[in-house]
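[1] Just to be clear, the model below is a prediction. Sequence and coordinates:
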Amino acid sequence: MIASIIFLVFPLCLVMAALTDLIEMKIPNRIPAILSLAFLSLAPFVDLNLQQFAFHLLAGIVVFAGCFALFALGAMGGGDAKLLTAAALWFGFNGSLVGFLATVAFLGGILTILLLIVRARANTVLALGLPIPSSIVLAKKVPYGIAIGAAGLISFPQSPLAIWAIHAAG
C-alpha cells in the first residue's frame, strides 16, 4: 500500500505541475503542499531513521534557501521554488539530490533555449496555428515547472523513497 502511494503521488504531482505550468504559467500551491505532506506522512513507514529524516528536511531547507534567493533576484518564480523545495524533500541529502538538481538545470537550459527559438519566431508560430499555448509564445518567463517535473520523473528511481518502494513491492 505504501509503495503504491509513493509510486503514485510523486510522479502524479510532478506531471500536474508541469502541465499547469505549461498551460497557465503557474503552479498551484496545492501541488507542492501535497508533495510535502505526502513525504512527511510516508517517511515513518519507509525505514528512514531520525538522522536520515533530518537530512531529507535539511535538503528541503537548503533548496528552499537557494530558491528563495533566486526568487528575490527575480530569477525564479514562486511556484517553481515551492515545487523544487517539495521535490527535494523526497531526495534527501545524498547523490540522488545532486543528480536531480543537475538534471533540472540541464533540462531547464534546454527548455529555455527552445523557448527563445520559438519566441524569436512568434509571428510564424502563431500564423501556422500550431497547437501551442499562447503563453509559451507570448510570455516573458520560462515555465520551469516543466523542467522540474521532467527531471523529477527521470531522477525518481534513484530517490530513497522510490528505492524503498521498489524493494517493498519486489
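    Ah, there it is.
[2] C-alpha from now on. contacts and neighbour counts both.
    Fine.
[3] Could you give me the buried positions within the longest helix seen in the chain?
    Secondary structure of the chain per DSSP state H: the longest helix is helix 95-120. Neighbour counts over helix 95-120 (16 or more other C-alpha atoms under 10 Å) mark 96-97, 99-101, 103-105, 107-108, 111-112, 115-116, 118-119 as buried.
[4] second one coming, line it up with the first:
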Amino acid sequence: MTLLTEGLRVWLLFGKHSSVAPVSQMDLHTQNSGVRHPFGGHMMMTYIHYGLLIALAIALLFAAASDIRSRTIHNWLNAGIALAAPAFWWASGLSLWPDVAMQLGIAVLAFALFAGLFALRMMGGGDVKLLTALALWIEPGTFLQLLIIMALAGGALTIVMGGYHFLRREKERLAIPYGVAIAFAGIWVIFPKLASVPAIA
C-alpha cells in the first residue's frame, strides 16, 4: 500500500512539474521553416548574402574614389571583388549549372567586349577588370541594365568634365574617371537588394 501511494505521488508530481518544456510558436516556426534561430541555416545564408552586397557597394565606392584621385582602379581591388564572387554564389544558393556557369559566361563575354574597347583606347584597363568582376556578381538581365546606366552616367560625366576642361582652356588631354560611372551603375542596380535587408529580430 505504501509503495502504491508513493508511486501515485511521484506520478502526480511528474505530471505537474514535467521537465519537458512546451514548444513555443517560434520553435514551431523554426522547425517548420528549417531555419535555426537566430543565426543558423538559411538565416545565416541570408545575412552573409546581404553582407557581401554591402561589401561590394563599399568596394565600388573605393574604386570610384581611386579613379577620381589617380585615374587608376587598383588590381588588388578588382581581384578582391572577383575572388569574393564564389562566396556570393554560395550565399545566394546558386547551382553550378546553369547559374554559376551563366555568371562565368557573362564575365567572359564582358571581358572580351571591353578588352576590345581597351584595345581601341576607349576604356581603361582597370575599367575592363572592374566590369568583368561585376559580371561575376550580377545576373545577366541586371548586368545589361548596369551597362545602360553606366553608359548614361559616363556620357553625363564626359559632358560635364569636357565643359569644365574647355572653360579652363586646359591643353592636356582630358581623362575621364569612368570608374565613377561603373561604380554608380553598380550601386544603382544592387541598391534595391540592399533596401530589402531583413531586420534582425
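    That came in fine, so what should we check first? As the structure is a prediction and not an experimental result, all values here were calculated from the model.
[5] mind checking how far the longest helix along structure 2 is from the chain centre?
    For structure 2, the helix that runs over the most residues, judged by DSSP H, is helix 41-70. Helix 41-70 of structure 2 sits 6 Å away from the centroid of its parent chain (C-alpha atoms, centre = their mean, to the nearest Å).
[6] Whichever helix or strand comes after it vs structure 1, mean deviation?
    Towards the C-terminus, the helix or strand next in line after helix 41-70 of structure 2, according to DSSP states H and E, is helix 75-92. Compared with structure 1 after fitting, helix 75-92 of structure 2 deviates on average by 1.3 Å (mean C-alpha distance after the TM-score superposition for structure 1).
[7] before we move on, the earlier item: which strands and helices sit next to the next helix or strand after the longest helix of structure 1?
    Using DSSP H and E, the helix or strand that directly follows helix 95-120 of structure 1 along the chain is helix 122-128. In terms of contacts (3 or more C-alpha pairs under 8 Å, 6 or more residues apart in numbering; DSSP states H and E), helix 122-128 of structure 1 is packed against helix 134-138.
[8] middle-most residue in structure 1, spatially?
    The residue lying closest to the centre of structure 1 (C-alpha atoms, centre = their mean) is Ile148, at 3.4 Å.
[9] Now which residue in structure 1 aligns to Ala85 of structure 2?
    Taking TM-score structural alignment, Ala85 of structure 2 has Phe39 as its aligned residue in structure 1.
[10] That match - how many residues pack around it?
    21 (other C-alpha atoms under 10 Å).
[11] Contact partners for it?
    89-90 (C-alpha atoms under 8 Å, 6 or more residues apart in numbering).
[12] From Ser134 of structure 1, how far off is the aligned residue in structure 1 for Gly116 of structure 2?
    Under the alignment (TM-score structural alignment), Gly116 of structure 2 maps onto Ala69 of structure 1. Using C-alpha to C-alpha, to the nearest Å, Ala69 of structure 1 is found at 29 Å from Ser134 of structure 1.
[13] Same question for Arg119 of structure 1.
    Taking C-alpha to C-alpha as the measure, Arg119 of structure 1 falls 10 Å from Ser134 of structure 1.
[14] got it, and Gly74 of structure 1?
    22 Å.
[15] Show me which of those two is the more surrounded one.
    Neighbour tally, Gly74 of structure 1 and Ser134, criterion other C-alpha under 10 Å: the higher count belongs to Ser134, 15 against 10.
[16] Aligned against structure 2, show me the partner of that one.
    Matched across to structure 2, Ser134 of structure 1 finds no residue, judged by TM-score structural alignment.
[17] residues contacting the counterpart of Phe7 of structure 1 in structure 2?
    Using TM-score structural alignment, the equivalent of Phe7 of structure 1 in structure 2 is Leu53. Leu53 of structure 2 is in contact with 190, 194, counting by C-alpha under 8 Å, 6+ apart.
[18] do the one 10 residues further on as well
    Taking C-alpha under 8 Å, 6+ apart as the contact definition, Ala63 of structure 2 lies against 73-74, 77, 179-180, 183.
[19] Closest one to Trp137 of structure 2 out of those, please.
    Nearest to Trp137 of structure 2 among the contacts of Ala63 of structure 2, counting by C-alpha to C-alpha, is Ala183 at 13.6 Å.
[20] Counterpart of the closest one over in structure 1?
    The alignment partner of Ala183 of structure 2 in structure 1, by TM-score structural alignment, is Gly149.
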